[in-house]
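Chemist: Fold the following.
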Amino acid sequence: MTGRDGGADIGPIGNSPVVILVRPQMAENIGTTARAMANGGLFHLRLVAPRDGWPLERAWRAASGADRILDAATVHETVDDAVADLHHVFATCPRPRHIVKTVLTARGGAAELRQMSSRGLRTGLMFGPERAGLDNEDMARADALIRYPLNPAFMSLNLAQAVMIMAYEWWMAEDATPPRTLMTNETHVATKGELDNFMRNLVGQLDECGFLRNEQKRPGMVRNLRHFFTRGEVTEQELRTLHGVVTELARGRKARATDGNSKG
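Modeler: Down below sits the predicted model:
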């Protein structure tokens, strides 16, 4: 069940951590795990003693195009066999059971995995079976444990969700996306010159209609208007729209004045 057509292009493989599912119980969970892995740039999947055997058609149906991960997945009889070629292995564990080991958050674990991978070391992330999680023998094969700091009153995750958290943190550990951006589409953020040009137009029309007739208050009112337009990142398209608004208001005022004079 390999080399199937129609799978999505999930990007370059690289030296990302191996995701090791220990005794997974449902094909759908394996498929959704592959989907979560692809989202976060994790591409290597190993299965230890899957309950229903392997391969399983239902896994591919649940993977939403992450076929390449499932196609390349390997099956192992034991955890020892699955981790034999790795240098470091972290195990996810919701409830450490009287074990003396380093415990990391997902973010801390991802940062360490990135550092290890950058040195050419092969790493792995172990996840336990859906119903009970990893047992003490499984965790004895890990160098450190990863525990998610979630709501202590409700920490129930399905397998794919648990993998998605680590995949996200792995991706974000080297992601350069700014935390805040302005979507401008086909326009651009207005320059100071473009803003000054609009302010001259606006203030000129406000002077002409008498809105700024109070000479003492005029400088403060103009500053307030400028503050309003510089508080956010006004775009060039928005300024063009506002230019049009001001122009039409002035045209309407002049038309009314001309009509009034003709009637008079």
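Chemist: drop to CA atoms for contacts and neighbour counts, all remaining ones
Modeler: Fine.
Chemist: What distance do you get for Asn224 to Val203?
Modeler: 12 Å (C-alpha to C-alpha, to the nearest Å).
Chemist: Compare the two (neighbour count), which wins?
Modeler: Val203 (18 against 12; other C-alpha atoms under 10 Å).
Chemist: which SSE is that one in?
Modeler: helix 192-209 (DSSP states H and E).
Chemist: immediately after that helix, which helix or strand?
Modeler: According to DSSP H and E, the helix or strand after helix 192-209 is helix 218-230.
Chemist: now that following helix, how far from the centre of its chain.
Modeler: Computed by C-alpha atoms, centre = their mean, to the nearest Å, the chain-centroid distance of helix 218-230 equals 38 Å.
Chemist: how about the helix or strand just after it: buried residues?
Modeler: Following helix 218-230 in sequence order, the next helix or strand is helix 236-263 (DSSP H and E). Buried residues in helix 236-263, counting neighbours by 16 or more other C-alpha atoms under 10 Å, are found at Glu236, Leu239, His243, Val246, Ala250.
Chemist: What distance do you get for the second one to Gly204?
Modeler: When you say that, I think you mean Leu239. For Leu239, the distance to Gly204 - C-alpha to C-alpha - is 16 Å.
Chemist: Just give me the neighbour total for Arg23.
Modeler: So Arg23, with other C-alpha under 10 Å, has 23 neighbours.
Chemist: re earlier: JSON lines please, covering the buried residues of helix 236-263 and showing distance to Val89.
Modeler: Listed next are the buried residues of helix 236-263 as JSON lines, based on distance: C-alpha to C-alpha, whole Å:
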{"residue": "Glu236", "distance to Val89": "52"}
{"residue": "Leu239", "distance to Val89": "56"}
{"residue": "His243", "distance to Val89": "62"}
{"residue": "Val246", "distance to Val89": "65"}
{"residue": "Ala250", "distance to Val89": "71"}
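Chemist: ok, so of these, who is nearest Ala153?
Modeler: Using C-alpha to C-alpha, Glu236 comes nearest to Ala153 of the buried residues of helix 236-263, at 49.5 Å.
Chemist: Grab the nearest non-local neighbour of the closest one.
Modeler: Nearest non-adjacent residue to Glu236, counting by C-alpha to C-alpha, 6 or more residues apart in numbering: Ala190, 4.6 Å away.
Chemist: one more to line up against the first:
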Amino acid sequence: MAGTDHVRRMIKEGPAIVLVEPQLGENIGMVARAMANFGLAELRLVNPRDGWPSEKARAAASKADHVIDGVAVFDTLPEAIADMNYVIATTARERDGFKPVRGPVEAGRILRDRFASGQKTAILFGRERFGLYNEEVGLADEIVTFPVNPAFASLNIAQAVLLMSYEWMKSGLESETATPFSGPQMKPAPKAALQGLFDHLEQALSARGYFRPPAKKPKMVDNLRAVLTRPAFAEAEIKVLRGIVASLDYFSPKEPRGAAYPDRKAKADAKAHSAQEPDGE
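Modeler: This is a model prediction of the structure:
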């Protein structure tokens, strides 16, 4: 699977995910996959409609077998959360009652803090069709709801679990903007390399009559320099551009690269070599 690395340590910690009366094995499997993506591993099912175990769930989990193998099944919700210290219920609908309502970012941080203090925590998710009953929400300590389109607020169960699993993982990063890998560190090229690109491009364009009429050449050169200085090219990028310009400048269909060594290329190389030699040699 793309993005899967069996050499690295598998993260398996955090709050339990509790699904109340899930209907389809495929949905359970997609929930397991979402959990595994973000380091969660404890999945509890309350009275799953089609029973358990489920081969459809395992297939939909896409190799998140450690989650599927660890599933615990309960007859009732009170039994499923009996050993928990803190429980948060997800809902898209406004509920009556006096429970605090959190957004997913804040809920993720609260879960992280309680996990760090050694508490057992859980997140409740309701049925695919209509979520949790009020009395089931009443068993939770707090409510979490998502900032979704108010006219189209229904999430499928795997989406809802994915959102909360992501917030859980993000809450444990040193920086919430951190990424698992980064691009190469490339410092801007020295001005001499950039000037070499300008000179090369200007010579190549002059040889092909680009600067017309001649009176407009200074302004056209200024425009080219403005375009090429904006990105702050790294030296490696300038080498790529010089290679492109060289192919367009020195070679042609009649004299393709590898077939000959054009006179203009030989003169340019000789000039570059002489410019690199120390004075007095």
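Chemist: ok, back up a step: so what touches the helix holding Val203 of structure 1?
Modeler: The contact list for helix 192-209 of structure 1, computed with C-alpha atoms under 8 Å, 6 or more residues apart in numbering, reads Leu212, Arg213, Val222, Arg226, Phe229, Glu236, Leu239, His243, Val246, Ala250.
Chemist: start to end distance for stretch 180-187 of structure 2?
Modeler: End-to-end distance of stretch 180-187 of structure 2: 21 Å, with C-alpha to C-alpha as the criterion.
Chemist: which residues touch it?
Modeler: Stretch 180-187 of structure 2 has contacts (C-alpha under 8 Å, 6+ apart) with Ala234, Glu235.
Chemist: if we go to 6 Å?
Modeler: With contacts defined as C-alpha atoms under 6 Å, 6 or more residues apart in numbering, stretch 180-187 of structure 2 is touched by Ala234.
Chemist: How about stretch 65-77 of structure 2?
Modeler: The contact list for stretch 65-77 of structure 2 (C-alpha under 6 Å, 6+ apart) reads Ala32, Ala41, Leu43, Arg44, Leu45, Val46, Asn47, Ala80.
Chemist: and that stretch, which stretch of structure 1?
Modeler: Stretch 65-77 of structure 2 lines up with residues 67-79 of structure 1 when matched by TM-score structural alignment.
Chemist: same deal with stretch 126-139 of structure 2?
Modeler: Counting by TM-score structural alignment, stretch 126-139 of structure 2 corresponds to 128-141 in structure 1.
Chemist: From one end of stretch 92-101 of structure 2 to the other, what's the distance?
Modeler: Across stretch 92-101 of structure 2, first to last residue, C-alpha to C-alpha, it's 11 Å.
Chemist: against structure 1, where does that stretch fall?
Modeler: Counting by TM-score structural alignment, stretch 92-101 of structure 2 sits on residues 94-103 of structure 1.
Chemist: how many neighbours does the residue nearest to Asn158 of structure 1 when sequence neighbours are not counted have?
Modeler: Among residues not flanking Asn158 of structure 1 along the chain, Glu130 sits closest, at 6.8 Å (C-alpha to C-alpha, 6+ apart). Counted with other C-alpha under 10 Å, residues neighbouring Glu130 of structure 1 total 18.
Chemist: any idea which helix or strand carries Glu130 of structure 1?
Modeler: Counting by DSSP H and E, no helix or strand carries Glu130 of structure 1.
Chemist: ok, it to Gly11 of structure 1 distance?
Modeler: Distance of Glu130 of structure 1 to Gly11 of structure 1, computed by C-alpha to C-alpha: 28 Å.
Chemist: What of Val189 of structure 1?
Modeler: From Val189 of structure 1 to Gly11 of structure 1 the distance is 32 Å (C-alpha to C-alpha).
Chemist: sorry, back to before: in the match of stretch 92-101 of structure 2, which residues are buried?
Modeler: Residues of stretch 94-103 of structure 1 classed as buried: Pro94, Pro96, Val103 (neighbour count, 16+ other C-alpha under 10 Å).
Chemist: and what of stretch 41-51 of structure 1?
Modeler: Of the residues in stretch 41-51 of structure 1, those buried (16+ other C-alpha under 10 Å) are Gly41, Leu42, Phe43, His44, Leu45, Arg46, Leu47, Val48, Ala49, Pro50.
Chemist: how about the nearest residue to the first one, chain neighbours excluded?
Modeler: Counting by C-alpha to C-alpha, 6+ apart, Trp171 is the residue found nearest to Gly41 of structure 1 once chain neighbours are left out, at 6.3 Å.
Chemist: Does the one you found touch Gly40 like I think?
Modeler: Yes - in this structure, Trp171 of structure 1 is within contact of Gly40 by C-alpha atoms under 6 Å, at 5.2 Å.
Chemist: check contacts around the nearest residue to Lys101 of structure 1 once chain neighbours are set aside.
Modeler: Nearest residue to Lys101 of structure 1 in three dimensions, chain neighbours excluded: Ala144, at 5.8 Å (C-alpha to C-alpha, 6+ apart). Shown in contact with Ala144 of structure 1 (C-alpha under 6 Å, 6+ apart): Phe90, Lys101, Thr102, Val103.
Chemist: Go again with 10 Å.
Modeler: Counting by C-alpha atoms under 10 Å, 6 or more residues apart in numbering, Ala144 of structure 1 touches His88, Val89, Phe90, Ala91, Thr92, Cys93, Val100, Lys101, Thr102, Val103, Leu104, Gly109.
Chemist: Equivalent analysis for Ala63 of structure 1, please.
Modeler: Contact analysis of Ala63 of structure 1 by C-alpha under 10 Å, 6+ apart lists 7, 27-38, 69-70.
Chemist: If we use 7 Å, what do you get?
Modeler: Residues near Ala63 of structure 1 by C-alpha atoms under 7 Å, 6 or more residues apart in numbering: Gly31, Thr32, Ala34, Arg35.
Chemist: quick one: the equivalent of the second one over in structure 2 and Lys187 of structure 2, what's the gap?
Modeler: Matched by TM-score structural alignment, Thr32 of structure 1 corresponds to Met30 in structure 2. Note on Met30 of structure 2: its distance to Lys187 of structure 2, by C-alpha to C-alpha, is 43 Å.
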